[in-house]
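S.K.: Model the following, please.
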Amino acid sequence: MPAVIAKFHDRFPEVNVTIVECPVHLDAEQILREGRADIGFTLLPTTDEFEAWEILRDEYVLLIPPNTKFSDPPTWTDIATLPLIVPPADQPCEIDLYRHFARFAAPLNIVHKINQDSTIVSMVMQNLGVGILPRLAAEPIPEVIQTRSLPHRTRNSDLFARNSDF
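M.R.: Predicted coordinates:
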């Protein structure tokens, strides 16, 4: 996102951009309701009170430790046998991922639940398991870490604003 903001600022220097990170999408919605922001980004569907536009689809990837042999493309059966390092299920942006796991995957072997994306990447580098993250969250991905697309899974990012603003 920093590169996008810098490019936007270069192109539109008269537009003031302030970023307020919210741990929960409901906080971002409240900031818009209060008029403290004109637009927001969300990973989850919003209520009818807001207009939303999809701006990005980010695929989930397996982050595979260096020197590990792995089938391509992976199946859920393959993935279920791996020691997985994943974000916790209580993070709002991961709720849908866990629903996807429940729907398509055999019981998974989750050995670590880690909040920080960079920590997951570092743990994979140390051969402590196989990570699952959205590709953009995992970047920069070290060259020695292999990646494979997670079967049938993306994360959508939406730009949203109050309906009354449009």
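
S.K.: all contacts plus neighbour counts: C-alpha atoms, from now on.
M.R.: Will do.

S.K.: And the contacts of stretch 147-164?
M.R.: Residues outside stretch 147-164 that contact it (Cα atoms under 8 Å, 6 or more residues apart in numbering): 32-33, 38-44, 49-64, 72-76, 97, 100, 134.

S.K.: Buried by neighbour count: which residues of the top strand by length along the chain qualify?
M.R.: Determined from DSSP state E, the single longest strand within the chain is strand 146-162. Buried residues in strand 146-162, counted by 16 or more other Cα atoms under 10 Å: 146-151, 153-162.

S.K.: returning to what we had before: now the buried members of the contacts of stretch 147-164.
M.R.: Buried among those (16+ other Cα under 10 Å): 32, 39-44, 50-52, 59-64, 97, 134.

S.K.: which residues of this structure fall in helices?
M.R.: 2-11, 25-33, 76-80, 95-104, 117-125, 135-138 (DSSP state H).

S.K.: and the angle from the second one to strand 146-162?
M.R.: Here helix 25-33 points in a direction 30 degrees away from that of strand 146-162 (axes from the mean of the first three to the mean of the last three Cα atoms, to 10 degrees).

S.K.: Who are the packing partners of helix 25-33?
M.R.: With contacts taken as 3 or more Cα pairs under 8 Å, 6 or more residues apart in numbering; DSSP states H and E, helix 25-33 sits against strand 40-42, strand 146-162.

S.K.: run this one through as well so I can compare:
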Amino acid sequence: MNLQQLRYVVATAEHRTMTDAARSLYIAQPALSRAIRDLERELGMTLFARSGRGVVVTAHGRRVVKLAREALDAVHEIEALATNTPSSGSELRVASTPSLEPGLAGRLLPAYVAEHPDVRVHIVRCEGREAVVSAVREQRADLGLTDLPVPTDLVSHPVERQEIVLISPPGADLPNPVPLARLNGLRLVLPAPGSPRRREFDHIFATYGVRPIPAVETDERGGWLRAVRDGKASLLWYRGMADQAARTGLVVRSLDPQLKKIIAVVHARKRLTTVAQDFLTLAEGGSAA
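M.R.: Next up is the predicted model:
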């Protein structure tokens, strides 16, 4: 038995399907199923029973899940013992995605530094939500700023809802705002098929019954705006990218109805350092728009 298996058990109990649990943990579903089976064999008991397309927690499983949560909390408490005392020259590391960094650097950080001039703040630049999650898990960052959802082994504190807009080449024959129905047949820059971000977009398209044309499919974010500038397609992204896009001559339009994503500060399930808790308090009381 190891801590990873305990995290897998908790995630499976919370999501009630192996597929959703694996997705929240950013691992393959067969790997999760195998780890759960190995743990069940080791314990000599069944933790989850199949029910339709999902799973239900057995009586033994409920007890194990409760103890697993307590064990993970205890581990995080132990890890925090040496890091909970503020001192002069303390350091705070905040991981952020590129589209959220302008709000972080432009509003939250100046306000925080003004109140805590002795704290050295570093932005850990991450190419996407998965990289933010990894930075926090691997303790390369104390906190992360990203959109939801994140895996269940992290704690999230929503701080705002950010609008998704359509960024298009100049000359595109589109109204402002753009009815979501106009996305049907529209050429779009999209994340790679099968990626977590692409699945979220596909869910939005299915919800509103639209079928855009995937003109560019890549997870290389650096090329997204370049593809729009080259006239290849339009891009759905956050309002925070609007200024950067407009400076390069692109056109930013709202959608009708508006689409918004929840932005949150995330951290590991452990007691935060004082400097991290102070930043979280500021973020929850302000905005990272």
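
S.K.: if we can go back for a sec, relative to helix 117-125, how tilted is the longest strand of structure 1?
M.R.: Using the same axes, to 10 degrees: strand 146-162 of structure 1 against helix 117-125 is 170 degrees.

S.K.: Figure out how far strand 146-162 of structure 1 is from the centre of its chain.
M.R.: Distance of strand 146-162 of structure 1 from the chain centroid (Cα atoms, centre = their mean, to the nearest Å) equals 6 Å.

S.K.: ok, now stretch 156-163 of structure 1?
M.R.: For stretch 156-163 of structure 1, the distance to the chain centre is 16 Å (Cα atoms, centre = their mean).

S.K.: For the aligned partner of V124 of structure 1 in structure 2, give its distance to N176 of structure 2.
M.R.: Matched across to structure 2, V124 of structure 1 falls on V228, judged by TM-score structural alignment. From V228 of structure 2 over to N176 of structure 2 the distance is 18 Å, taken as Cα to Cα, to the nearest Å.

S.K.: Now do the helices in the stretch 1-150 of structure 2.
M.R.: 3-15, 18-25, 29-43, 59-80, 101-103, 109-115, 129-137 (DSSP state H, counting those that start in this stretch).

S.K.: Save those helices as JSON lines, and put in mean neighbour count too.
M.R.: As requested, these are exported to JSON lines (neighbours: other Cα atoms under 10 Å):
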{"stretch": "helix 3-15", "mean neighbour count": "20"}
{"stretch": "helix 18-25", "mean neighbour count": "20"}
{"stretch": "helix 29-43", "mean neighbour count": "15"}
{"stretch": "helix 59-80", "mean neighbour count": "15"}
{"stretch": "helix 101-103", "mean neighbour count": "19"}
{"stretch": "helix 109-115", "mean neighbour count": "15"}
{"stretch": "helix 129-137", "mean neighbour count": "21"}
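
S.K.: just so I know, which of these lies nearest G194 of structure 2?
M.R.: G194 of structure 2 sits nearest to helix 18-25 of all the helices of the stretch 1-150 of structure 2, at 10.9 Å, using Cα to Cα.

S.K.: what's the matching range in structure 1 for that closest one?
M.R.: By TM-score structural alignment, helix 18-25 of structure 2 lines up with nothing in structure 1.

S.K.: for that helix, packing partners?
M.R.: helix 3-15, helix 29-43.

S.K.: Select, out of those, the one closest to A71 of structure 2.
M.R.: Closest among the helices and strands packed on helix 18-25 of structure 2, using Cα to Cα: helix 3-15, at 8.3 Å.

S.K.: tilt between that closest one and helix 29-43?
M.R.: Using the same axes, to 10 degrees, helix 3-15 of structure 2 lies at 110 degrees relative to helix 29-43.

S.K.: Tell me the gap between helix 3-15 of structure 2 and the middle of its chain.
M.R.: The answer for helix 3-15 of structure 2 is 18 Å, by Cα atoms, centre = their mean.

S.K.: Now for the aligned residue in structure 1 for T218 of structure 2: which residues touch it?
M.R.: Here T218 of structure 2 is matched to I114 in structure 1, going by TM-score structural alignment. Residues in contact with I114 of structure 1 (Cα under 8 Å, 6+ apart) are I85, V86, P87, P88, I120.

S.K.: Likewise for E54 of structure 1?
M.R.: E54 of structure 1 sits in contact with N156, S157, D158, L159, where contact means Cα under 8 Å, 6+ apart.

S.K.: Now do the same for the first one: its match in structure 2.
M.R.: Residue pairing (TM-score structural alignment): N156 of structure 1 is matched to I262 of structure 2.

S.K.: Any idea how far the strand ranked longest in structure 2 is from the middle of the chain?
M.R.: In structure 2, taking DSSP E as the definition, the longest strand is strand 154-168. In terms of Cα atoms, centre = their mean, the centre of strand 154-168 of structure 2 is found 9 Å from the chain centre.

S.K.: Just give me the mean distance for it relative to structure 1.
M.R.: Here strand 154-168 of structure 2, set against structure 1 after superposition, deviates by a mean of 2.0 Å using mean Cα distance after the TM-score superposition for structure 1.

S.K.: how close does the residue nearest the centre of structure 1 sit to I19 of structure 1?
M.R.: Centroid-nearest residue in structure 1: P134, 4.3 Å away (criterion: Cα atoms, centre = their mean). The gap separating P134 of structure 1 from I19 of structure 1 is 21 Å, by Cα to Cα.

S.K.: Tell me how far the residue nearest to M123 of structure 1 when sequence neighbours are not counted lies from R11 of structure 1.
M.R.: Setting aside the residues directly before and after it, M123 of structure 1 is nearest to G129 in space (Cα to Cα, 6 or more residues apart in numbering), at 7.0 Å. Here G129 of structure 1 is placed at a distance of 42 Å from R11 of structure 1 (Cα to Cα).
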